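Trainee: attaching a predicted model along with its sequence, questions to come.
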Amino acid sequence: MDDFYDRLPLQDAFGTLSDAECYAPLPDDWVVGAADIVGSTQAIAEGRYKTVNMIGAAVISAQINAAEGRAFPFVFGGDGAAFACPQEQAEAAKRALSAVRRWAEEEFGLSLRVALVPVAAIRKAGREVAVARYQASQGVDYAMFIGGGISWAEAQMKRGQYDLPHAPAGTQPDLTGLSCRWSQMKARNGQILSVLIQPEDGAEAAAFAALVDKVLGVVGDLERNGHPAPVDGPGTDWPPAGAEMEARATRGRLTVAKRKRQILFETFMAWVLVKTGLKVGGFDARRYARVVGENADFRKFDDGLKMTLDCDDVTAARLTEVLETARQAGLIRYGTHSQSEAMMTCIVPSIMRDDHVHFIDGATGGYTQAATQIRGAGP
């Protein structure tokens, strides 16, 4: 069994991840999987941002379940996701991608592009896929990617290359653990700012790393580096706004109505425990909420830097000034999107463990909308 990813050291300081020395190239016989929603910008304009995020997270959830406990690198992109796995896992990864593609279309009427690209093909095209593991908390680590290979694979996917077929009609992916039960998180400091920063082709790695360090210095003045989740975790309302969507994702052989009733009961009990502080069967709901915030993925390296920040207007202006100067110098392209709330989509294998993962995005399109605002080099 390939143990490449298991052997990678855990990095516990996010700022160090601007240094390419922290990363290791993926083995040449690995594959990169990618998925994104066709027409996600229009879906968001129609108010379907929770659906878009749920499908993006579903890509990862299906791969986690297909991997059967084996760790592998993945990254959430808002309207899609990317991951990598060894050749021995490729067939299972293909089936899971195809199943999510079928489910997204049948359950939500949204088309999903999916592709599986050999790392060797990425390198032949002159790009690299290198990965590091960032320990966001004691319970969770997230993959960070550099090298341009993920972006290249996604671009090829959008051109129809390395396409995978739909699974047979009626196929349900295994999305056990996928949920969206937390309330949206209102900005405490003025705005939730979604930020995408990508190096221009040919930009020197050292210069881009220096720019990232400057950016992190600016946002480092924010409370908890701009983390959108409060210290005690996101809030809970009842009934949760995402109950029906979660039911449609995780119903298995049940009807949507029956699965929704289960979710409403579970979330009502959790709401009571959070409000009262009572502990049941060793489950401490208030501690769980705190760990959710600690585990949340609000910043990442994904062939560039992506962040969802709870940000004041002064810091946002300073950040824009730094980014605009770097853009005009031909070093980066970047996009931002401001909104009043952030949202969270979760994968929770067990509430009794601390290894649950939580993806944060802006609540009105976040990363997807920021991508539409990308500005490249030039005056």
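Mentor: Thanks, I have it.

Trainee: could you use CA atoms for every contact and neighbour count after this?
Mentor: OK.

Trainee: show me the strands in the stretch 151-300 of the chain, by range?
Mentor: All strands of the stretch 151-300 of the chain, identified by DSSP state E, counting those that start in this stretch, fall at 178-179, 185-186, 191-199, 279-280, 283-284, 296-297, 299-301.

Trainee: got another one to weigh against that:
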Amino acid sequence: MATPARSTNRFRILTMPSTVAGIAAGNAADNADFYRLLPAQTSFAEAAQGRLQADLPPDWWIVIADVADSTRAIEAGAYKDVNTVGVACIAAVVNVDRSLELPYVFGGDGATFAVPGTLREQILPALRAAQKLAREAFKLRLRVGLVRVGELSTQGFWVRLGKLRISPHVTQPVLSGRGWEEAERRVKAADASGALLVNEDDGPAEGSFEGFECRWQGVPSFNDHKLALLVAATAADAQTNLDTYGRVLQRIEAIYGDVAQYHPLRVDRLRLALRPRLLSHELQVRAQRRPPLQRLNYLARMVCGNLAGRLLFALGRDTKAVRWSRYRDELVQNSDFRKFDGMLRMVIDGSDAQAMQLEDWLEGEYRAGRLAYGTHKSRLALLTCIVQSYNGQHQHFVDGSDGGYALAARGLKQRLSRPAASPPG
């Protein structure tokens, strides 16, 4: 994931139930359930404060996947392609063993995962399949590498994990500790020292992209724009950084109002796509290697399904397969429009005046040496989805169009590279 260096906070484990602690200390087979057994927070603000986090077991691996040269691809107009590859990679890994609950974070141009050691060999062919898809269908190069958690922790790079419940059916991980940043650095280093790189030609490239869907139109702004926001606290002290994130969330609420007012998605603005161009990304992922007639049949089924969906949404009718009367409400609830992976990531709907007010405040915090940030304004919010069930178990990844998180990361990197309290030149 082409993400700038994360904050160096080291979070305390404030509470770790004995069940989780026992599994963390147990054998590798037991550790496979580590993430499933983590207690879930229900408050985003509390989750960002490091509540109920635990050290990842040493036999687990961090997986970093990102589209190389993503900025160039975005500048060439291929941002939806970049988005698609990142979510398709998530689908490939999740489908390796659906009985396991795995933590993953979508970053716009890639993804970060944690997987138990017992699953490592099984996910390698799936990761190669994602690389092959990126190359053949989208002419992109997906860079993938793995780093063992035990190696990081013995060298002082902590790897911690929490869980946030965003809806009755969906959770998302909360990452903290310098180990995630260090794993990314090793995977992207020229010599990849300390990382196991995954190369498409080194073995079987076999995986399933079942569940990957991309059937929604972009969601236009309800005000002036969608703001992709990245914030990384930069103090040396962990508690100071926690306080900084808390103040950022408070400032966002003071400027934009409650979550419902700045959420980038609204039920009445969600529209299923009918144009083949908007459905082509799912077609490429799910049917790219099929014969032409089968590809045409897949496209026709998507169009017909979306036509039927539009009608059933309007009527509020449910079927055995889909609760159409509730699906869009669930979609909004199950979206990852805000997350914490060692830094704060959000897509916010708001006005230009609100964005200016927020950026002025962030600039003051940056000049004071407390944080670095990056922003990017887009016309639309893009939705890319993984659907295990149309009745609750579906997750929707949100980013801004025309660059989103990836272009916001450029501003963040520039600020991180400057001395903390120096004014921008």
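Mentor: Everything's here; your move. The shown structure was predicted, so the numbers you read here are calculated from the model rather than taken from an experiment.

Trainee: what value does the TM-score take for this pair?
Mentor: TM-score of the superposed chains, computed with TM-score structural alignment, normalised by the length of structure 1, equals 0.93; 377 aligned residues with a CA RMSD of 2.0 Å.

Trainee: among the strands of the stretch 151-300 of structure 1, which is nearest Ser40 of structure 1?
Mentor: strand 191-199 (16.2 Å; CA to CA).

Trainee: and the closest one, what does it pack onto?
Mentor: strand 305-311, strand 332-339, strand 341-347, strand 357-362, helix 366-372 (3 or more CA pairs under 8 Å, 6 or more residues apart in numbering; DSSP states H and E).

Trainee: ok, Ala45 of structure 1 - how many residues close by?
Mentor: Ala45 of structure 1: 12 surrounding residues under other CA atoms under 10 Å.

Trainee: show me what it lines up with in structure 2.
Mentor: Superposed on structure 2 with TM-score structural alignment, Ala45 of structure 1 falls opposite Glu75.

Trainee: repeat that for Glu244 of structure 1.
Mentor: Using TM-score structural alignment, Glu244 of structure 1 pairs with Ser280 in structure 2.

Trainee: distance check, that match against Gly218 of structure 2.
Mentor: 14 Å (CA to CA, to the nearest Å).

Trainee: likewise Gln261 of structure 2?
Mentor: Taking CA to CA, one finds Gln261 of structure 2 at 19 Å from Gly218 of structure 2.

Trainee: the more surrounded of those two?
Mentor: Counted by other CA under 10 Å, Gln261 of structure 2 and Gly218 do not tie: Gly218 has more neighbours, with 23 against 15.

Trainee: let me see the contact set for Thr41 of structure 1.
Mentor: By CA atoms under 8 Å, 6 or more residues apart in numbering, the residues touching Thr41 of structure 1 are 365, 368-369.

Trainee: same question, Met144 of structure 1
Mentor: 17, 73, 75, 131-134, 300-302.

Trainee: of those residues, which stay in contact in structure 2?
Mentor: Retained in structure 2: 17, 131-134, 300-302, out of those (criterion both residues aligned by TM-score structural alignment, their matches' CA atoms under 8 Å).

Trainee: residue in structure 1 matching Ala47 of structure 2?
Mentor: In structure 1, Ala47 of structure 2 lands on Leu17 (TM-score structural alignment).

Trainee: and for its match, the neighbour number?
Mentor: 23.

Trainee: same question for Gln373 of structure 1.
Mentor: 15.

Trainee: against Thr118 of structure 2, how distant is the counterpart of it in structure 2?
Mentor: Aligned against structure 2 by TM-score structural alignment, Gln373 of structure 1 finds its counterpart in Gly411. Distance of Gly411 of structure 2 to Thr118 of structure 2, given as CA to CA: 39 Å.

Trainee: before I go, just wanted to say thanks for your time.
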